[in-house]
Structure formats: structure tokens, C-alpha cells
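**Q** Provided below are the primary sequence and the corresponding predicted coordinates.
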Amino acid sequence: MMCGITGTPGTGKSTVADELARRGYRVVHITDIVQPYVQGKDPDRDTQIIDTDRMGDEFVHFDGFVEGHFAHLLPCDKIVVLRLRPDTLAARLSARGYSKEKIRENRDAEALDVCLIETVEEYEPDEIFELDTTGKTPAACADAIEQFYRGEIPASFGTLDWSAFAGVSS
């Protein structure tokens, strides 16, 4: 079974995936395989343009976890959407050196559930697990993801409401 780990940049995807890899799971980071699908750069948004349709069509299914901002666009059996309180996310992205505009864009995307909404459009409700990573260790997040992966805890999403953080100045 292949389980995707998706979410807004800065929510903890890579860190949690690395913890799962340390536990013996096979993990593929989208950043390691995306280069053939890059079609250019959008200078207005300071981001790469990715052919996600082609990437999804060509992606080879495997047992384990695929991690990245576009994981919900791949043919996963289950999907985990990592979430992080938008003010905490903004601070994390600032510490990484993101521009104010990119921090605002990602903070607002998180506040408005963009990754979750995209995931709900692609997957059945019993295939989606939304996990709030705010204040949790990577080990605790990996524990919850493992339990979902093994079917020990049910799918669950739609309980977080961070809309009050949308449009708040950085």
C-alpha cells in the first residue's frame, strides 16, 4: 500500500517522512524525483511549474510513503494531510528565509485549507487523514501516521478551522 504525505510547505512533511524512513519504511521524497517534470519557473510566484499530470501518470506505485507538496496528486491508496497553525507556519517559513510574499501565500493557503480541499477532490473520505502537527514531535506525528497506515485509527478530516488567520499581515 502506498500512502502519501502532503501539506503546505513547512508543515513537517519531510521531517515526519524521515522519521518513518528511520523506522524502516520505504519513503520517496517528491523533491528527489520532480526534476524531469519541471516545465519552467513562475517568476511572479517564485515557484517552479510542474507537470503534475505527467508525474502522476508515470509514477510507479510502491509499498511505503511518498512525501511532498504534490503527493495528493499521485495514485496513493491513502493520504495524510499535515496541517500547522498558520502563525506557527509563518514563523517557520520566516526562519527558512522565505520572502514575505511567499510566507503570506503559504500562510493563507494553510488557513484556507487549500491542500486539504485539493485532497478531498481526489480521494474518498475513508482514505484521508488530516493531522495537526502544531506542537507535536516528529515521532508523535509518525506514530499517528503509522496507525492510520495500518488501519488502526480511522480516516478523519475537516475538524480544523484556521480561517481567522487568512489575510493577517506577516
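**A** It's in.

**Q** make it CA atoms for all contacts and neighbour counts henceforth
**A** Fine.

**Q** can you pull the contacts of Pro86?
**A** Going by CA atoms under 8 Å, 6 or more residues apart in numbering, Pro86 touches Arg107, Asp108, Glu110, Ala111, Trp162, Phe165.

**Q** will you turn those into TSV that also has distance to Ala21?
**A** Putting the contacts of Pro86 into TSV (distance: CA to CA, whole Å) gives the following:
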residue	distance to Ala21
Arg107	28
Asp108	30
Glu110	26
Ala111	29
Trp162	30
Phe165	33
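
**Q** List the ones among those residues that fall in helices.
**A** Arg107, Asp108, Glu110, Ala111 (DSSP state H).

**Q** what's the most distant pair in these?
**A** Arg107 and Ala111 (6.2 Å; CA to CA).

**Q** which residues do the two both contact?
**A** Pro86, Phe165, Ala166.

**Q** Nearest to His69 among the residues you listed?
**A** Using CA to CA, the shared contacts of Arg107 and Ala111 come closest to His69 at Pro86, 16.3 Å.

**Q** next up, a second structure to put side by side with the first:
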Amino acid sequence: MMCALTGTPGTGKSTVADELARRGHRVVHITDIVQPYARGKDPERDTQIIDTDRMADEFVPFDGFVEGHFAHLLPCDRVVVLRLRPDELAARLSARGYSPDKIRENQDAEALDVCLIETVEEYESFQIFELDATGKSPAACADTIEQFYRGEIPSSFGSIDWSAFVGVSS
């Protein structure tokens, strides 16, 4: 069974994936495989353009976790959407050197549930787990993800509401 770890940049996907790998799970980071699918850069949004359809068509599923901002576009059995309160997200992205415009774009995407909505459009409800990583350690997040992966806790999503953060500068 393959499980996607997706979410807005800065929500903790890579850190949690590294914890899962440390525990013996196979983990593939999209950043390690995306280069053949890169189609240039969008200078206006300061982001790479990726042929996600081709990547999904050519991706070979495996048992374990695939981590990345658009892992939910790959053929997975389950999907975990990591979430983070937008003010905490802004602090993380600022520490990474993101521009104020890019921070604002990602805060709004998080507040508007963009990754969750895309996931819900692609998967059945029983395949999705939304995890609020705010204030949680990577180990605690990995514990919950492992339980969902093994079917020990049910699907759960749609209860996080950060709409009050839309358009709010941090």
C-alpha cells in the first residue's frame, strides 16, 4: 500500500517523512524524482512548472510513503494531508528565506484548504486523513500517520478551519 504525505510547503511533510524512514518505512521524496518532469519556471509565482500528469502516469507505486506538495496527484491508496496554522506556517517559510509574496500565497493556500480540496476531488473519503501538525512533534505526527496507514484509525478530514487567516499578513 502506498500512502501520500501532502500539504502546503512548510507544513512538515519532509520532516515527518524522514521520521517514517528512520522507523524503517520506504519513503520517496518527490523532490528527488521531479526533475525529468520539470517544464521551466513561472517567474511571476516563483515556482517550477511540473508536468504532474506525466509524472503520475509514469510513477510506479510501491509499499510505503511518497512525500511532496503534490503527492496526492500520484496513484496512492491513502493520503495524509498535513496542515499547519497559517501564522506558524509563515514563521517557518520566513526562516527558509521565502519572499513575503510567496509566504502570503502559501498562507492563503493553507487557510483555503487548497491541498485538502484537491485531495478530496481525487480520492474517496475513506482514503483521506487530515492531520493538524501545529504544535506536534514529527514523532507524534508519524505515530498518527502509521496508525492511519495500518487502518487502526479511520479517515478524518474537514474539521480544520483557518479561513480567518485569509488575507491576514503575518
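**A** Perfect, thanks for sending it. Predicted model only: the values in this text are computed from it and were never measured.

**Q** Outside of stretch 58-71 of structure 2 itself, list whatever touches it.
**A** So stretch 58-71 of structure 2 is contacted by 1-9, 13-14, 17, 25-31, 74-76, 115 (CA under 8 Å, 6+ apart).

**Q** Can you flag the buried ones in these?
**A** 2-9, 13-14, 17, 26-30, 74-76, 115 (16 or more other CA atoms under 10 Å).

**Q** still on that earlier bit, looking at the ones in helices among the contacts of Pro86 of structure 1, which is nearest Asp51 of structure 1?
**A** Glu110 (22.6 Å).

**Q** Look up how far Glu58 of structure 1 lies from the closest one.
**A** 28 Å (CA to CA, to the nearest Å).

**Q** The two: who's more crowded?
**A** Glu110 (30 against 11; other CA atoms under 10 Å).

**Q** which ones are touching that one?
**A** Thr8, Arg83, Leu84, Arg85, Pro86, Trp162.

**Q** Counting neighbours, what do you get for the fourth one?
**A** Here the count is done by other CA under 10 Å, and Arg85 of structure 1 has 19 residues near it.

**Q** wouldn't it be in contact with Trp162 here?
**A** Yes - Arg85 of structure 1 lies in contact with Trp162 (CA atoms under 8 Å); the separation is 7.0 Å.

**Q** Name the residues contacting each of these two.
**A** Glu110, Ala111.

**Q** Where does the closest residue to Tyr149 of structure 1 other than its chain neighbours sit, in terms of helix or strand?
**A** Nearest residue to Tyr149 of structure 1, sequence neighbours excluded (CA to CA, 6 or more residues apart in numbering): Cys3, at 7.0 Å. Applying DSSP states H and E as the criterion places Cys3 of structure 1 in strand 2-7.

**Q** Strand 2-7 and the helix or strand immediately after that strand in the chain, what's the angle between them?
**A** Under the assignment DSSP H and E, the closest C-terminal helix or strand after strand 2-7 of structure 1 is helix 13-22. Calculated by axes from the mean of the first three to the mean of the last three CA atoms, to 10 degrees, helix 13-22 of structure 1 forms an angle of 150 degrees with strand 2-7.
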